[in-house]
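Visitor: Build the 3D model from these lines:
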Amino acid sequence: MREAIEASGLNDDEALLDQPADVEIVDESIVFTGRVWNIRHETFRYNAEILGRDFVAHTGAVAVLVLDDSDRILAIRQYRHAVRLCEWEIPAGLLDVEGEDPLAAAKRELAEEVDLEADDWSVLSDYSTTPGGSNEIVRIYVARGLRKIEHAYVRTGEEADIEMRWVNLDDAYEAALNRQITNSVILIAVLSAYASRSRGWSTLIPGDSPWPMRRWRDATSQ
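Guide: Modelled structure (predicted):
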């Protein structure tokens, strides 16, 4: 196998690392304006070709894996109309407030969705949801040192009947492996947290750490 890899010119010892690409945008336009997101068409130069692509121009989002002292996570079940499912998820929300810091947005979502505050915030994962058709990126935080807040937020629409459940991380991990949960955010959060715990949570970084992926996306979307 190693000989085949070397013959192909590939290096199996190189670490996997996404790299930003600076391409020339030839033309761009909004082809559909939606209630929450728009569809953007961009024409760009890549490998000496002029290509055109449509994609969802997304605000980006943050999510919170709430973890208590017993290694339980707080899961919420919410109706999602596009897939006609009442999905188990974790608290999350859009970065749709102009200039709002992602960590501040995560704290806001935690309070609004599950009436909690947290003293300890760490970054668990950054990822692109559907890079073939959307520029959405998500930062997932771990929140610990929890306390209830006195003011309960009034929830409407699909959030009006949110169900909340504390689930042991081990049980959530099994639910992910057994395809019982399908939401990408909770899947990535649970699998990443399970792996991080096996390393003594050494993969976590401070909650206010820079978010290079978002900085690059915003700089190239102007």
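Visitor: Going by C-alpha atoms from here, please, whenever you check contacts or count neighbours.
Guide: OK.
Visitor: contacting residues around residue 68?
Guide: 144-146 (CA atoms under 8 Å, 6 or more residues apart in numbering).
Visitor: Not counting sequence-adjacent ones, nearest residue to the residue nearest the centre of the chain?
Guide: The residue lying closest to the centre of the chain (CA atoms, centre = their mean) is residue 138, at 2.7 Å. Of all residues not flanking residue 138 in the chain, residue 61 sits nearest, at 4.9 Å (CA to CA, 6 or more residues apart in numbering).
Visitor: In contact with that neighbour, which residues?
Guide: 92-95, 136-139.
Visitor: here's the other one to compare against:
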Amino acid sequence: MASDTHPARAVTGADAKIADAPASWPVERSEERFRGPKCGMRTDWVRMPGASGEGTAVVARDYMEHPGAAAVLALDGEGRVLLQRQYRHATGHTMWELPAGMIDVAGEGPLATARRELVEEAGLRAREWYELPDFFPTPGFSAERIHLFLARGLSRVPAEEIDFVREHEEADLAAEWVPLAEAVRLVMDGALHNGATVIGILAARAAVGDGFASLRRVH
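Guide: As a prediction, the model looks like this:
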């Protein structure tokens, strides 16, 4: 049974030369600038290497603190991907996205969040779950990490079992089932811009090529 904490895959051998790795440079001091219901802003004064080996320098770096998120590429028996249109105020766009949500429930890991969001946003459950690549969407500015999953063996959840009321942006969701090949074309044509959606679609297309053998199944 895989853990819901979604640990990073081990990278060994030649691949280890080109692989992201945890690191932490010394922080001289830190100050919270803002705290909202979903995220916070912080300034760290970080000790960094100086120019041309001339000692070190302490430099301020602003960044967003974020609990992370999980997104689901739901693939049905006909090879179609579920896309949902949602208004995103910060971008000034309506965007077609995968079902997704923040990891903001106490004790809930990425996989549990993905399962919950698939039920709440799409009214679906899945029999099979696989990991897709996780990523940092804006690493120069935010600590947010998005965990991607592929869900297969879908079934409809009876309405009386869904203890969730859509409101605000989610009250205006529209949904379409799009053949995976068509979804790839939409990505390559620049019609889709949500990072999790773009990465999820392209990763799913690659996974289909080997019958999902390259993916790790999670429970």
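Visitor: And the TM-score between these chains?
Guide: In this superposition the chains share a TM-score of 0.85, using TM-score structural alignment, normalised by the length of the second structure; 197 aligned residues with a CA RMSD of 1.7 Å.
Visitor: which of the contacts of residue 68 of the first structure count as buried?
Guide: residue 144 (16 or more other CA atoms under 10 Å).
Visitor: Take the contacts of residue 68 of the first structure and lay them out in TSV including secondary structure.
Guide: Listed next are the contacts of residue 68 of the first structure as TSV, based on DSSP: H, G, I helix; E, B strand; the rest coil:
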residue	secondary structure
144	strand
145	strand
146	strand
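Visitor: Tell me the one of the contacts of residue 68 of the first structure nearest residue 214 of the first structure?
Guide: residue 144 (24.3 Å; CA to CA).
Visitor: Show me what the closest one lines up with in the second structure.
Guide: If you follow residue 144 of the first structure across to the second structure using TM-score structural alignment, you land on residue 152.
Visitor: contacting residues around that match?
Guide: Counting by CA under 8 Å, 6+ apart, residue 152 of the second structure has contacts 74-77, 126-129.
Visitor: switch to 10 Å and redo it
Guide: 73-77, 79, 125-130 (CA atoms under 10 Å, 6 or more residues apart in numbering).
Visitor: name the element the residue lying closest to it once chain neighbours are set aside belongs to?
Guide: Excluding the flanking residues, the one nearest residue 152 of the second structure by CA to CA, 6+ apart is residue 128, at 5.0 Å. Assigned by DSSP states H and E, residue 128 of the second structure falls within strand 124-131.
Visitor: average offset between that strand and the first structure?
Guide: In this overlay with the first structure, the average offset of strand 124-131 of the second structure from its partner residues is 0.7 Å by mean CA distance after the TM-score superposition for the first structure.
Visitor: and that strand, what other elements does it pack with?
Guide: In terms of contacts (3 or more CA pairs under 10 Å, 6 or more residues apart in numbering; DSSP states H and E), strand 124-131 of the second structure is packed against strand 69-74, helix 110-122, strand 146-156, strand 217-218.
Visitor: Quick one: map residue 132 of the first structure onto the second structure.
Guide: So residue 132 of the first structure corresponds to residue 140, using TM-score structural alignment.
Visitor: Am I right that its match sits in a helix?
Guide: No. Counting by three-state DSSP, residue 140 of the second structure is not part of a helix but coil.
Visitor: which residues touch it?
Guide: Contacts of residue 140 of the second structure by CA under 10 Å, 6+ apart are 61-64.
Visitor: ok, the residue lying closest to residue 107 of the first structure once chain neighbours are set aside - contacts?
Guide: The spatial neighbour of residue 107 of the first structure that comes closest, neighbours along the chain excluded (CA to CA, 6+ apart), is residue 117 at 7.0 Å. Residues counted as contacts of residue 117 of the first structure (CA under 10 Å, 6+ apart) are 66, 107-111, 143-149.
Visitor: The first structure: matching residues for the strand holding residue 128 of the second structure?
Guide: Under TM-score structural alignment, the match for strand 124-131 of the second structure is residues 116-123.
Visitor: chain center to that stretch: distance?
Guide: Mean-position distance between stretch 116-123 of the first structure and its chain equals 16 Å (CA atoms, centre = their mean, to the nearest Å).
Visitor: Name the residues of that stretch that come out as buried.
Guide: Within stretch 116-123 of the first structure, judged by 16+ other CA under 10 Å, the buried ones are 116-118, 121-123.
Visitor: Let me know the closest of the contacts of residue 68 of the first structure to residue 212 of the first structure.
Guide: For the contacts of residue 68 of the first structure, the nearest to residue 212 of the first structure is residue 144 (24.1 Å; CA to CA).
Visitor: Fine by me, we can end here.
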